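K.L.:
missing the sequence, but the structure's below:
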């Protein structure tokens, strides 16, 4: 009988989830003012950082899957879009594709959550219900708020990459987006407490 994979320690989980992003940030900061010639083509620091980020993220997801036996829908979708847009960025030597990637990710998730609400199916509850026990009304409110947040983040990403410098966008992606998500869930602590349940009813 196969062994059930052990849950990851908090430190290892954080390292696997945010490590690739930190690697991207460090690679960009080191290479942002440099040009690298590979295969007869010149690449700027942003493209080089993308070359580093894509395989590191793939390796991180592989390790996550080997250690836990599963990947979330968001992790799989993110990996597919990173490989797709990262590949286009390197292949066409055009950083705009990689910068658009968060827009597509957040827009897709906003659309999925919005469609679920329209169909009266709370997919967020189905995915996270065991991790965060909460009454159905609470999940409906959280889903509405999260859909709006994802939509707002998609718009914010478009504004930042189209109007600001590469460094500003990298800082926004590396630090701004995770901080916004953290603040969002902290701001909803009262909702979790009010609608929380141990599922023993």
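P.N.:
Cool, got the structure. Computed from a predicted model, the values in this text were never measured in an experiment. Numbers count the residues shown, from 1 in each chain.

K.L.:
use CA for all of it now, contacts and neighbours both
P.N.:
Noted.

K.L.:
which is the next helix or strand following the host helix or strand of residue 52?
P.N.:
Taking DSSP states H and E as the definition, residue 52 sits inside helix 45-68. Using DSSP H and E, the helix or strand that follows helix 45-68 in sequence is helix 73-92.

K.L.:
another structure for you, compare them:
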């Protein structure tokens, strides 16, 4: 399927909409208990059950409108379905809370594996957005791999030691803010190793 142009607002709504809906629904239902088929379910489990089809729908619409999905989007959807499904099936919120840990460990592992081979896999997915010299890509990849590993550890520490409500706030806002802050702090690297579109791939700007 050929790539298609999409309104940036529509794309953002499809990417962030399910997460915002999850957060709003959790605040609404967090203190309620539902009895279904003789089994009691907390609000978090019910919200997770609703989040799974919403995530599938938004990802399908994104694919239909853009004609493509990144490997990151596909993997995230698979993990949402698997770990969210386990949480609902077993009535245990721990599986869904572990999902960010798995995602960030996988990201760190993939980037680390590429670095061991002397390659920046990050370059393959982000080069069009921010062209860098080869050395810049290697530095950024090392930093991001360590950053993802730190996020995985942080997620584990928070969901295991703090309340579900604190974890939901962390998942919705904390992780997003952390990733944004990471790239903001890489300004010096982008300035030092940034290249112009018509520069040779190995030249430094």
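P.N.:
In hand now; what should we look at? As the structure is a computational prediction, the values presented were derived from the model and not from experiment.

K.L.:
what about the helix holding residue 52 of the first structure, how far off from the second structure?
P.N.:
Mean deviation of helix 45-68 of the first structure relative to the second structure after superposition (mean Cα distance after the TM-score superposition for the first structure): 0.8 Å.

K.L.:
contact partners of that helix?
P.N.:
For helix 45-68 of the first structure, the surrounding residues in contact (Cα atoms under 8 Å, 6 or more residues apart in numbering) are 5-8, 16-17, 20-21, 23-25, 27-28, 30-36, 70-71, 75, 79, 82-83, 86, 89-90, 93-95, 98, 166.

K.L.:
trace that helix over to the second structure and give me the residue numbers.
P.N.:
Helix 45-68 of the first structure lines up with residues 43-66 of the second structure when matched by TM-score structural alignment.

K.L.:
can you give me the offset of that stretch from its chain's centre?
P.N.:
Centroid separation between stretch 43-66 of the second structure and its chain, computed with Cα atoms, centre = their mean, to the nearest Å, is 14 Å.

K.L.:
for stretch 116-127 of the second structure, grab the matching residue range in the first structure.
P.N.:
Counting by TM-score structural alignment, stretch 116-127 of the second structure falls onto residues 118-129 of the first structure.

K.L.:
can you find the partner of residue 159 of the second structure in the first structure?
P.N.:
Aligning on TM-score structural alignment places residue 159 of the second structure opposite residue 161 in the first structure.

K.L.:
the longest helix along the first structure vs the second structure, average distance?
P.N.:
For the first structure, the longest helix by residue count, based on DSSP state H, is helix 136-163. Per the superposition on the second structure, helix 136-163 of the first structure and its aligned residues are separated by 0.5 Å on average (mean Cα distance after the TM-score superposition for the first structure).
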